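[1] A structural model of the following input is requested.
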Amino acid sequence: MFPIQRPRRLRSHPQLRRMVSETVLNTSDLIYPLFAVPGEGMATEVRSMPGVYQLSIDKIVEEAKEVYDLGIPAIILFGIPADKDTDATGAWHDHGIVQLAATAVKEAVPDLIVIVDTCLCEYTSHGHCGYLEVGDLTGRVLNDPTLELLKKTAVSQAKAGADIIAPSGMMDGFVKAIREGLDEGGFQDIPILSYAAKYASAYYGPFRDAAESSPQFGDRRTYQMDPGNRREALKEIELDIAEGADMLMVKPALSYMDIIWQVKQASNLPVAAYNVSGEYAMIKAAALNGWIDEQRVVLETLTSFKRAGADLILTYHAKDAARWLASGS
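    Take a look at the predicted model:
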């Protein structure tokens, strides 16, 4: 007790503070999301996400090189196809936008890990993550038929050179279906990063601008989780582990750090946290208005995800964070 115990002793010098730091954020913790679009020389800034762009494949390759040079180990690719239909053809076609982007990046930067988002909402004309009943206007996705689409999509992405498959549609049994598809296709060594606990969150708004994936009607609450549910997240991760997931993701991150912590405690698998578009947009908006110190807030936020238990952090701040960490400031 005071005066014998004085915790401030270990805070007295910057070097000492670093020596006893319990949680250290590293560039190797980061994954950078990229949005691929058709065309050439295209770089269109997302209105609600300053500093984030829809990029043609040549520009994606340029970004991938920069990301690798910054020491960031991985990107995750999302695609916006030229055409959309009810069969999500652009998701699983061998010449789909994500497939082409994955191949181009692996040819240009072979040591960069390419994760691919394995979902259908960007590719369906109605904006939902799978097949719907004819005439359905509620957004209730048909689970089992959608699994076949996801299996086809994952296999085509693996053929294109993807290093990690990341299914995000929250269909029941999607990890099992994708694992079977990959194994049958000869891709036994491709890991699955499952969006195991993905909530029906209001924080996704800007992403839907970036990925052009807003539902045309209804919402995604019949397949994404209720924000109030904690035990359900643990049930979902147990199922995904049993089905063959190699890594687990919690999405969003900022309002779900209790879930990140509990998933970490309940599993011996690597845990990823997705620092989603709305979280990014709030920080950028406040920074652009001069209300916060962007660098300090970003690094504090990312560190908090790691403190909560995240091994990997998907974030649109990744490039800036890597530069700040390298500068030691």
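
[2] use CA for all of it now, contacts and neighbours both
    Noted.

[3] would you list every one of the strands in the stretch 101-250 of the chain?
    Under the criterion DSSP state E, counting those that start in this stretch, strands of the stretch 101-250 of the chain are mapped to 113-118, 164-167, 193-198, 247-251.

[4] now the second one, how far from the centre of its chain.
    By that I understand strand 164-167. 10 Å (CA atoms, centre = their mean, to the nearest Å).

[5] let's have the strands of the stretch 101-250 of the chain in TSV, adding distance to residue 35.
    Formatted as TSV, these follow (distance: least, CA to CA, whole Å):
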stretch	distance to residue 35
strand 113-118	10
strand 164-167	15
strand 193-198	18
strand 247-251	18
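
[6] residue 261: which of these is closest?
    strand 247-251 (9.9 Å; CA to CA).

[7] can you give me the angle that closest one makes with strand 193-198?
    Relative orientation of strand 247-251 and strand 193-198, computed by axes from the mean of the first three to the mean of the last three CA atoms, to 10 degrees: 40 degrees.

[8] check contacts around residue 195.
    Contacts of residue 195 were listed using CA atoms under 8 Å, 6 or more residues apart in numbering, and they are 166-170, 248-251.

[9] also residue 20?
    If you count contacts by CA under 8 Å, 6+ apart, then residue 20 has residue 10 around it.

[10] and what of residue 170?
    Contacts for residue 170 were tallied using CA under 8 Å, 6+ apart; they are 195-196, 198, 223-224.

[11] switch the cut-off to 10 Å
    Taking CA atoms under 10 Å, 6 or more residues apart in numbering as the criterion, residue 170 is in contact with 119, 129, 143, 194-199, 220, 222-225, 236.

[12] please apply the same query to residue 159.
    94, 99, 102-103, 153, 182, 185-187.

[13] second chain to compare with the first, below:
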Amino acid sequence: MAFPLIRNRRLRTSAAMRRLVRENDVTLNDLIYPIFVTHGENIKEEIPSMPGVYHFSLDRLQEEITEVSALGLPAVLLFGVPHEKDAHGSSAYDPNGIVQQATRLIKTWDSELLVIADTCLCQFTDHGHCGVVHYDEAKQRADVVNDASLELLARTAVSQAEAGADIIAPSNMMDGFVHAIRQGLDEAGYEHVPILSYSVKYASSFYGPFRDAAHSTPQFGDRKTYQMDPANGREALREADADVAEGADMLMVKPALAYMDVIRMLRDRYDLPICAYNVSAEYSMVKAAAAQGWIDERSIVLETMVGFKRAGADMIITYFAKDIARWIARS
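    As a prediction, the model looks like this:
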């Protein structure tokens, strides 16, 4: 019989022993911190549904970047909240758009901090969808038009690269978006800029607080015709296969917490870096429970992050990044 010869508890006898044999760990190098930038002056406004997360105007952004740099975080993910919107999201690809301005400023403050630009139209369109909308009179229905949206997404990516973005992160889920953006970047001389593709992005209920933060709730319908059905797993591999073939350098699964099986599927299939997006509701639920004293926030967050790493993620986008950095520094 295996017992008593085999005793698995021998490797759990002390904290030092457990650290010695630990299979997965979370470090600063794993973390990407999302930031919301907006027009205006002297704005640092807490997002009601996301405690501890703020909208920053450009004149207040430096204080946030200084803190991020001091904590040793390697990268930020920029989301823009413009003051004007239109049907084609033109401020997304405006050379002086909010994300482009913020990128240029950040690179002057800390040239080593990686700036990742979210590449989508939903924050910039007056209808809130991630592409061009066409209204079909015959069907009395509005649809998001795929191919016409690709040109605008490519223009957005090029303008972000021109502003100094280190990584382009397209989140729109149009078919062919990686190909269009890769072609646009290469033709503009930015063949060295990598694409972190939101390859597997589900039509999830976990995005609610983000839509509050980004002011991007669709004005009609939903995004289920282009974001994935949460019931599907194998479809994720088809989406990722297409992005790999089109030139993606990194692959993302969003959301992360309810889709760790999908992270593992991608990890087992591809050698590319895998990113997990710990999304807004995953953040807000923990914050709300911690505020009530129902959970130990630090323990829950770190356990969740280790879960993402164990599932196969190489990097994690999380609103907890600053908190985690402080906890690591004190450990």
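
[14] quick TM-score on the pair, please.
    After superposition, the two chains reach a TM-score of 0.98 (TM-score structural alignment, normalised by the length of the first structure), with 328 aligned residues with a CA RMSD of 1.0 Å.

[15] ok so, going back, now distance to residue 10 of the first structure too, for the contacts of residue 195 of the first structure, in a markdown table please.
    Formatted as a markdown table, these follow (distance: CA to CA, whole Å):
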| residue | distance to residue 10 of the first structure |
| --- | --- |
| 166 | 42 |
| 167 | 44 |
| 168 | 43 |
| 169 | 46 |
| 170 | 45 |
| 248 | 35 |
| 249 | 35 |
| 250 | 34 |
| 251 | 35 |
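
[16] can you map out the helices along the stretch 1-150 of the second structure?
    15-20, 58-71, 98-109, 146-163 (DSSP state H, counting those that start in this stretch).

[17] the helices in the stretch 201-331 of the second structure, which residues?
    With helices called from DSSP H, counting those that start in this stretch, the stretch 201-331 of the second structure shows them at 208-214, 234-246, 260-269, 280-291, 297-311, 321-330.

[18] out of those, nearest to residue 68 of the second structure?
    Among the helices of the stretch 201-331 of the second structure, helix 321-330 sits nearest to residue 68 of the second structure (CA to CA), with 7.0 Å.

[19] corresponding residues in the first structure for the closest one?
    Mapped onto the first structure using TM-score structural alignment, helix 321-330 of the second structure covers residues 318-327.

[20] show residues contacting the matching stretch.
    By CA under 10 Å, 6+ apart, stretch 318-327 of the first structure touches 25-33, 63, 66-68, 70-72, 75, 294-296, 298-299, 302, 315, 328-329.

[21] likewise stretch 127-145 of the second structure?
    85-89, 119-125, 146-153, 171-174, 211, 215-223, 225-226.

[22] swap in stretch 177-191 of the first structure?
    115, 118, 144, 147-159, 161-167, 174-176, 192, 243-247.

[23] give me the buried entries from the residues you listed.
    115, 118, 147-159, 161-167, 174-176, 192, 243-247 (16 or more other CA atoms under 10 Å).

[24] the alignment partner in the second structure of residue 50 of the first structure: how many residues sit nearby?
    Mapped onto the second structure by TM-score structural alignment, residue 50 of the first structure lines up with residue 51. Other residues near residue 51 of the second structure come to 14 when the count uses other CA atoms under 10 Å.

[25] show me the contacts for residue 51 of the second structure.
    283-284, 287-288, 291, 319 are the contacts of residue 51 of the second structure under CA under 10 Å, 6+ apart.

[26] PyMOL command to pick out the buried ones of these?
    In PyMOL syntax, the buried subset of the contacts of residue 51 of the second structure is picked out as below (16+ other CA under 10 Å):
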select buried, resi 283+284+287+288+319
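
[27] which one of the contacts of residue 51 of the second structure is nearest residue 60 of the second structure?
    residue 319 (18.6 Å).

[28] so the closest one sits against residue 209, correct?
    No: applying CA atoms under 10 Å as the test, residue 319 of the second structure and residue 209 come out as separate, 11.7 Å apart.

[29] what do those two both touch?
    With CA under 10 Å, 6+ apart as the test, residue 319 of the second structure and residue 209 both reach 50, 279-280, 282-284.

[30] export these to a markdown table and tack on distance to residue 135 of the second structure?
    As requested, those are arranged in a markdown table below (distance: CA to CA, whole Å):
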| residue | distance to residue 135 of the second structure |
| --- | --- |
| 50 | 35 |
| 279 | 31 |
| 280 | 31 |
| 282 | 35 |
| 283 | 36 |
| 284 | 36 |
